[in-house]
Every structure is written in structure tokens, then in C-alpha cells.
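Asker: Compute the structure for the input listed below.
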Amino acid sequence: HRVRIGLWSNFDAYIISLLKAYYGDAATKDNDFGFNWLPRVTGDHSHYGYWLDMQDGKMEGLFVMGQNPAVGAANGRLERTALSKLKWLVVRDMVETETASFWLDSPEVKRGELVPEKIATEVFLFPAAGTAEKSGTFTNTQRLLQYRNKAVEAPGDSRNETWFMYHLGRRIKEKAKRNPAPKNAGLNALTWDYPVEGEHREPRVEDVLKEINGWTVSDRKQLPHIQNLKNNGSTACGAWIYCGVFPEANRNRANERAPKDLLGHGWGFSWPNDCRIIYNRASARPDGTPWSERKKLVWWDKDKKEWTGLDNPDYKKDLAPDTPDNLDSGVGVTGLGGARPFTLHSDGVGWLYVASGLKDGPLPTHYEPLESVVKNPLYAQQNDPAAQKKERPDNPYAESFGDPRYPYVLTTYRLTEQHTAGGMTRTLSHLAELQPELFTEVSPELADEIGLEHGGWARISTARATIEARVLVTRRMRPLWINGERIHQVGLPYHWGYKGKAKGDVVNDLLAISEEPNVRIMETKALMCSVAPGRRACGTGGSPVPSEQDQDSLTAADFVRVGQASRLSHMVRGD
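Answerer: You can find the predicted model right below:
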């Protein structure tokens, strides 16, 4: 990936430092620092890519940690069915999720599509520590690392990810050591020498963070800045963007809690180099003076001949604004000159027009969703031609545009009281009580048109599945007016599943597996559906119709027991 100009010109320093962190003394210049030991990308290893491979019998095993794809992923029916094709499945979670129990109580088992006695998948369910029960870091979308300290011990046999991954790696290395074949050379060279402590022989998370920050190989002195990384094997660094988070042996900047200014310096660490606003050189004019005195971030100090300001400059500190660019033959950030702030780009500019890299064109344009009730109003090309539709018999689509079977627009979203696939919230009494049932939001106009009653039942269908939900008639869900035609839209939160204290059909069963071409995000916010009053027939949708007794028995008394009390000990299940 190394390029001549811009910040990526240092890629060899980043990758060689990473390889030294991986392989230690075994990584030398003579063996390209162990580069050939790295696993290679051999196919589509994105979530939906390998899940379709799983469905087609091309995978043997899977680790699922902190996820619940049986509920949280598109085309949940395919996701659950694919799990039955594995030889083994490892799930680490705080509760038994739908993914862990797909073989026992999934809708496919209830419908007879999967038979537990015939499922060969051996499921290993490991109880996991919760957020307050382990130390570690969070990194949010503003690039801020914040360290958290363990508040309480995890109950029973629950363990954190550090313990699990360390001991899994240790056992794999012990096995590889007994077989010094060439295929095991990378495993045998891998450094896995973290000190352990306590009854459970657990590595200290801060030791891992120190390695991620990086050090000089000769004396293990922590590195304070990305610019300290070298391409000669003298530095080791687990992730170059985090270099500086642990600049000294006893200074964990992610754990600092003394903010000094409005940008938050002194509270956590923002990569890279604790720059709170990335590319902040753009806050100054080409001559180095602020565009706005009120919103200034960094500026050129003519006396000190360096960039300074309210933020750490995301720029070469001594690169003067009047330094001419040399895009044709210049090297590194200096080759960009002093007035091109976007240093990760080889031309130093912001790329509102993306000349290369995007797979569907240099500028965003409008395409209709893969399932749409209307024609594209701009041109004949209805959908993004570069989108990955993944259409197959177990992932069908409605006819777009205007399939008469599915006249309404469907969108999905989240709720404040629930979290993603619901494993951490539907199992907690107070949150389950706040949102006890799956519901669908419809407009008063649609309710009147098809006979839906507020608080009653509706069944929602797509080309993939049929589910049922309680009806919430609300002005929030307004009809769309497109080309003079009224088109109804339907809303569904997607947090429910068939386990926990608050149960409901799996909304993501309705969705198709599809991916946009650049970063492979699935299309979940716009598709086609039908809606009708009443409950679905047992066996046609996400889960069997519960009895009236089941529906009516969810009272306050059911919420006395908190979710953690149901935490599982070791559980190993198979056929």
C-alpha cells in the first residue's frame, strides 16, 4: 500500500512495526519481517459473504462474540439455517442468545424445517463478562479512546475477552509447537508472552494497550508519537493510529480524566496524536491564519516557525504554509506542500469529487432501493448497478418497481430502551417492561384504509418472510406523496427475538441480504412490504403464534428477577 507522497508514504514503517509486534525477534529483514506468515484473503470474508458460504456448506466452524446474528442480521431465516450447516459454533455472551439456541427453539425448529436431532452443529456457549465487569477501552466515532476500569467481579464462570483470546491463542500455539510444519511457522513465531495474574491467569489489559501503542525493540521504551515508528525493525507497534496513547510506562492517556479545554484534551486519547479535530490544518487559510477567529483550531506561528493552536496540529509541525507542493516527485507529507491539509490523500485535498477508490462513481447520485414502489425519477437506471444483490432462492426479492404484492414502503430502526439484537436489554426486567412487545408504526390513513386497530395485531410480509406485531397508529408515520400518488410507509423496530423476557418476531427476517459496493453496508432502511390486520398463521413467519395466556401473563411480577441472575455457567450443547 506504500505510496510516494502523503502520510501513506510511511506505510512500510507502520507494517514493519506491526510485524515486529506480531513476531518479535523472528521478524527480520531477511524474511521480510514475517510478512509471508500473515493469512491471506482467500474469498469474501465480510459477514454476509461468509454467511452465504456457511449456508452453502463451505464453512466448518464459527466464533460469535458479542453478536446475535440470528436476530440482528438481514434475512434472519437464512442466518439461522446456515448455523445448522456448521460442525461447531462457539458463542460468548452474557445470556443464551437466539444464535446460541438456534438448534433448539428457533422458528425453523418450530416449523419443522430444522430437527434438533439431525443438526450436527456442536454449540459451545461460554458466559462472558459484562462491560462493568472488565477493564478495557471504548473507541467512539469521534476517534476517542476511553479506558474503563472494572467495577465488580464477573459472576460464576464468566470471563472477559482478554482471558478467552489469550488462552485460546496459548492452546493453539501449544498445538502448533508439537508440529513444526511450514504451515505452522507463523503460529510458532507469534509472540504470545503476556504476563498473567490472578486465579484465572488473566493478562493485564494495559499490557496489551502498551503493545498496541508500540515501543522500541531494544529496550521496550514506549513510543510517544507516530513519527517515532521506523521501517528498519527497531520499533514494534500493534496499531499505528493508536501510537501515543501509552507514551510512557506509567501513563495511560486513555484513562486520563482531567479535561483542560473545550476540545477535551486531557480526557482520553483521540487518534491520531490526540488530534480532536482530524485534518485541522483546514481550519486555517492557505497562509496559515485562521479562517475564523471564533472557530480557530490551529495556525502557523511565524516566530516559532511551527504549527500551534487549541488542538494538536494534524500536520507536520514545521511544514511552513508557503512550502510549495511537489506532487510529481515530492516525498511524504512534505511533498504535499504547506497548504494541503488532507495528508492521507496523495494530493492532500478533501475529495468531494472522488477520482478513484469508489466503486460506483466519483460523486454520489440517487438510486432507488433494490426494492422500490416507484421508478427512479432521474434516469432509467433504477438501482445502483454496482450493488451486490445476492439474489438466490433463499434470498428472494420483490419485483422492483411496483410489485403489486408489496405496495408499501418498510423501514426499520432502533428504540431508546433496547439495544441492537436485544440480548443485553430484552433480558433485563426494567427495560423489557418499558418495551414489552414488538410493534409496528402505521399512519392513521393506512389504519383506516386496511382496517388496522390501535393495539391490535398486524401481519407484515415481504418476499422473505411474514411476521406479526402489535399496531401503533401514530402521526409519526406519515404517508409519502410521490408524483401525486400517496404511498404508505410502515415502521418496525428490530430488537425482538424469541428469547428473553420480552419476546417477539424477528423483524430482520423480512430483510434481504444485499450490500452497497464500497463498504458493504446492507440495505435495511427501505424495502417493500404488505400489511394486513390480524395474526399470521402458525408456522408461516418468524415464530409460532403465542397463546393468549402467554401474551397476557407478562405482568410486573415477571420482571422481579434481574437479567444477571439468569447468567449461565458453562454450557456445552450438541446433538
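
Asker: Every contact and neighbour count from this point should use C-alpha atoms.
Answerer: OK.

Asker: now the helices for the stretch 151-300 of the chain?
Answerer: For the stretch 151-300 of the chain, applying DSSP state H, counting those that start in this stretch gives helices covering 161-177, 185-189, 205-213.

Asker: Quick one: closest of these to residue 457.
Answerer: helix 161-177 (41.6 Å; C-alpha to C-alpha).

Asker: Return the distance of the residue nearest to residue 187 when sequence neighbours are not counted relative to residue 459.
Answerer: In space, and not counting its chain neighbours, residue 187 is closest to residue 173: 6.0 Å by C-alpha to C-alpha, 6 or more residues apart in numbering. Separation of residue 173 from residue 459 (C-alpha to C-alpha, to the nearest Å) stands at 52 Å.

Asker: How about residue 348?
Answerer: Plainly put, residue 348 is 53 Å away from residue 459 if you go by C-alpha to C-alpha.

Asker: go on, residue 432?
Answerer: Taken as C-alpha to C-alpha, the span from residue 432 to residue 459 is 22 Å.

Asker: burial count for residue 485?
Answerer: Neighbourhood size, residue 485 [other C-alpha atoms under 10 Å]: 10.

Asker: what's residue 394 in contact with, if anything?
Answerer: Shown in contact with residue 394 (C-alpha atoms under 8 Å, 6 or more residues apart in numbering): 78, 464.

Asker: Stretch 363-373: which residues count as buried?
Answerer: Using 16 or more other C-alpha atoms under 10 Å as the test for burial, stretch 363-373 gives 367, 368, 369, 370, 371, 372, 373.

Asker: Following up with a second sequence; could you model it the same way so I can compare the two?
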Amino acid sequence: EPIQNLTWNYLNPREPLLTELAKEINGYDHATGQLLSSFGQLQADGGTSSGNWLYTGSYTEAGNMMARRGTADPTGLGMHHEWAFSWPANRRVLYNRASADAEGRPWDPTRAGIAWTGREWIGDVPDYGRTTPPDAAGAFIMTEEGVARLFSSQMADGPFSEHYEPVESPTVNALHESVPVNPVINWYDGVRETLASEGDDFPHACTIYRVVEHEHFVTQNVPLLVEAMPDFFIEIPEGLAAEKGIENGGRARVWSKRGEVEGVAIVTKRIKPLLVNGRTVWTVGIPVHWGFAGGTSNTHASMANLLTPFIGDANTRCPEFKAFLVNIARAEPRAT
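Answerer: Model prediction:
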């Protein structure tokens, strides 16, 4: 259906200010026009609005909580509640109720994340109301029973956790060689034919990750973020780079059975070699950002998903993009 009612009352409708957007994401009480201070104030009757409930409390009538730079740390645990904002509710440790016993006494009094005084919780922002008694709710608020689960009847590959290798792996499954991969993963049509098989020359593991300057694919054309992290790159361990003759700042080419990418080589000490079943396995790192357009050097031909296998997780169908097999070589510098 078409949008028939839209509020677009920005100072400059063509280019809203970041503060205007931050306030909208935080949320308003429409009756008073006041900014909300907690997601607990959100109502389902249309009287309030929020761009994302997780960030409610990040920009309140007291100001921009994300801009705070207070360094006080009364817990001594590095929580720094007056430094910026942590979702949700400025909570610094999720499931922090689990750090105290049934009576609300910290398991480790020398490192008390939260503690019950008899009237309220002190320390971190608790997982529920500050005055909610210890026996009123469980520590794991996202499970029906309120406690941790050693097993789950709701998992397609449950009830107990098990180790399986990725569909492309440099090794056999040391725990059970006859069942190397998850037997109930989602196989999409035609995927098996795209996987590396024994005898293919793909000796290295590859993993995909994000960088702090970007949010998946949606920020690759935001000027300030592109300036901070301008383009696609390939992270290569020092030992593998030396073996392949790849220099830091040079160019490298990575390919799998499905496709290939090329980018600036970042030679790093960060990725260590793995000793797997008696042999050394190198891992190459590639950021997920960038794709058909974006960046500063027009590397729209290089995107991580050209390499990855299209396999669905057994429960959520999330793709198995974190581990697969590749090869790598030095690439010639581009003509300027």
C-alpha cells in the first residue's frame, strides 16, 4: 500500500541532520513531544514511536547519551556507564543477572557485576526492572523457563550441540569422520556441484568478517566512512604472504571453486597459522563490505559472496559464509 501519512519535518528536508535522525531513532512521546528515556515507555497504541527500540535512551531530554565521555567506573570492571551508550538500556553486560546467585549475591564479590541490596539492584543496569526482586524472574530472560539450557528440543540438529566441519574443510572431522558435516543443513539446488572436492587445488581456509567503519553493504557510499575505510582488501598472514611473494600494500587474487576476487593485500601478524591434523593450514580474511559499487578505486567486481558457498544453517538458514576453501596468488599492480 502507498504511504499516505508521512512526517518529514526536518530543518532541511533534502539533507536531515544526524541529530534529527538520532532523536527519531531514539523515539518520542507524541502527546508531550518529549524524547523517550527507556524502551519501557514505548506503547502499542500509536502514542509513541521509535526507529529502533534497542536505541531508545540513546538521545533523551538530557541530551545525546552517545556523546558522553565520562570515565567514572565505580564497579572497577570497565563498565563506564557514563561513556557513550550501550544497547539496550545502557546495559554493559547482557544476561548480567547470571553473575549473582538466587538471592542476588554476586558469585564473585570481588567482581560484582550486579548485586541486590534488599531494595534494588546496583552495579550494571539489570536485565529487568531495577527493583524487581531476585526471585521474580530468571537470569535468562529470553527462555520460557528463565534458566540456561543444557539441551534444546527446538533445534533441528539438537538436542545436544555437536561439532561439524564446514562443507568445505581442509581436514576430516576428527570427532566422527563418517559424518563430517551437519546432516540436516539446508542444501539449495545445484550447490553440491559448486563445492571443492578432493583433488581440487584449494589448500587454504578463508573467513569473512566486517570492519568497524562500515555496516554491511549499506554504508559503502557514505563519504566519511569511505574516507575512514576506503576499499576492499585481502588480509593475509605474514608466512603465507612470504610464501606467495605478496607484499603489504600490493595486490592479491583469491579464488574458490565459485569465483574470484582481487584487492589490496594487507599482510598481518593477526592471523596465525593453524596446525590441523599434523599439517599447517593458513587462513585468509576478506571483509564482507563492498559489492557492485562503492569504495574509492572502483573495485565493484570484488565482493566476498563471489567466493562463498550457498549453504543454509539447519535452524535459521543463515548462510555458511564463515569458513570455506580458497587459493591465493600475487596479482599484478593496476595501471594508473
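
Asker: So after superposing, what's the score?
Answerer: The TM-score (TM-score structural alignment, normalised by the length of structure 2) is 0.70; 318 aligned residues with a C-alpha RMSD of 4.7 Å.

Asker: The helices of the stretch 151-300 of structure 1: which one's closest to residue 314 of structure 1?
Answerer: helix 205-213 (18.2 Å).

Asker: what sits against the closest residue to residue 313 of structure 2 other than its chain neighbours?
Answerer: Counting by C-alpha to C-alpha, 6+ apart, residue 185 is the residue found nearest to residue 313 of structure 2 once chain neighbours are left out, at 5.4 Å. Neighbouring residues of residue 185 of structure 2 by C-alpha under 8 Å, 6+ apart: 311, 312, 313, 314, 315, 317.

Asker: residues near the counterpart of the third one in structure 1, how many?
Answerer: Residue 313 of structure 2 maps onto residue 516 of structure 1 when the alignment is built from TM-score structural alignment. As a burial measure, residue 516 of structure 1 scores 17 neighbours (other C-alpha under 10 Å).

Asker: wait, doesn't residue 516 of structure 1 sit right on residue 385?
Answerer: No - Residue 516 of structure 1 is not in contact with residue 385 according to C-alpha atoms under 8 Å; the separation is 9.8 Å.

Asker: Please say which position in structure 1 residue 203 of structure 2 maps to.
Answerer: Match for residue 203 of structure 2 (TM-score structural alignment): residue 408.

Asker: my read: its match touches residue 532, true?
Answerer: No - look at residue 408 of structure 1 against residue 532 with C-alpha under 8 Å: they stay out of range, at 11.2 Å.

Asker: how far does stretch 404-419 of structure 1 stretch from start to finish?
Answerer: Using C-alpha to C-alpha, the distance between the terminal residues of stretch 404-419 of structure 1 is 34 Å.

Asker: what's that stretch in contact with?
Answerer: Contacts for stretch 404-419 of structure 1 (C-alpha under 8 Å, 6+ apart): 372-373, 398, 420, 425-426, 431, 434-435, 461-462, 487-495, 524-531.

Asker: which residues touch stretch 102-110 of structure 2?
Answerer: Under C-alpha under 8 Å, 6+ apart, the answer for stretch 102-110 of structure 2 is 97, 99, 100, 101, 112, 113, 114, 115, 116, 134, 135.

Asker: picking up where we left off before, hang on, the residue nearest to residue 187 of structure 1 packs against residue 188?
Answerer: Yes - at 6.3 Å, residue 173 of structure 1 counts as touching residue 188 under the criterion of C-alpha under 8 Å.

Asker: What is the neighbour count of residue 333 of structure 2?
Answerer: There are 12 residues near residue 333 of structure 2, going by other C-alpha under 10 Å.

Asker: so how far is residue 195 of structure 2 from it?
Answerer: Distance from residue 333 of structure 2 to residue 195 of structure 2, by C-alpha to C-alpha: 30 Å.

Asker: which stretch of helix or strand covers residue 328 of structure 2?
Answerer: Per DSSP states H and E: residue 328 of structure 2 is located in strand 324-331.

Asker: ok, now residue 240 of structure 2?
Answerer: Going by DSSP H and E, residue 240 of structure 2 is part of helix 238-244.

Asker: Would you mark the buried spots in that helix?
Answerer: In helix 238-244 of structure 2, residues buried by neighbour count (16+ other C-alpha under 10 Å) are 238, 239, 240, 241.

Asker: tell me the centre residue of structure 2?
Answerer: Taking C-alpha atoms, centre = their mean, the centroid of structure 2 lies closest to residue 210, which sits 7.5 Å from it.

Asker: Chain neighbours aside, what residue packs nearest to residue 116 of structure 2?
Answerer: Per C-alpha to C-alpha, 6+ apart, closest to residue 116 of structure 2 is residue 104, 4.8 Å.

Asker: what number of residues lie near the alignment partner in structure 2 of residue 196 of structure 1?
Answerer: Matched by TM-score structural alignment, residue 196 of structure 1 corresponds to residue 10 in structure 2. When neighbours are defined as other C-alpha under 10 Å, residue 10 of structure 2 has 12 of them.

Asker: Now do the same contact list for residue 10 of structure 2.
Answerer: For residue 10 of structure 2, the contact set (C-alpha under 8 Å, 6+ apart) comprises 16, 17, 20.

Asker: ok, now residue 525 of structure 1?
Answerer: If you count contacts by C-alpha under 8 Å, 6+ apart, then residue 525 of structure 1 has 410, 411, 412, 413 around it.

Asker: Isn't residue 446 of structure 1 up against residue 490?
Answerer: No - with contact defined as C-alpha under 8 Å, residue 446 of structure 1 does not reach residue 490; the gap is 9.0 Å.

Asker: now the end-to-end length of stretch 104-124 of structure 1.
Answerer: Stretch 104-124 of structure 1 has an end-to-end distance of 14 Å (criterion: C-alpha to C-alpha).

Asker: Give the closest residue to residue 214 of structure 1 in space, chain neighbours not counted.
Answerer: residue 237 (3.7 Å).

Asker: Show me what the one you found lines up with in structure 2.
Answerer: So, by TM-score structural alignment, residue 237 of structure 1 is matched to residue 49.

Asker: And for that match, the neighbour number?
Answerer: The number of residues packed around residue 49 of structure 2, counting by other C-alpha under 10 Å, is 22.
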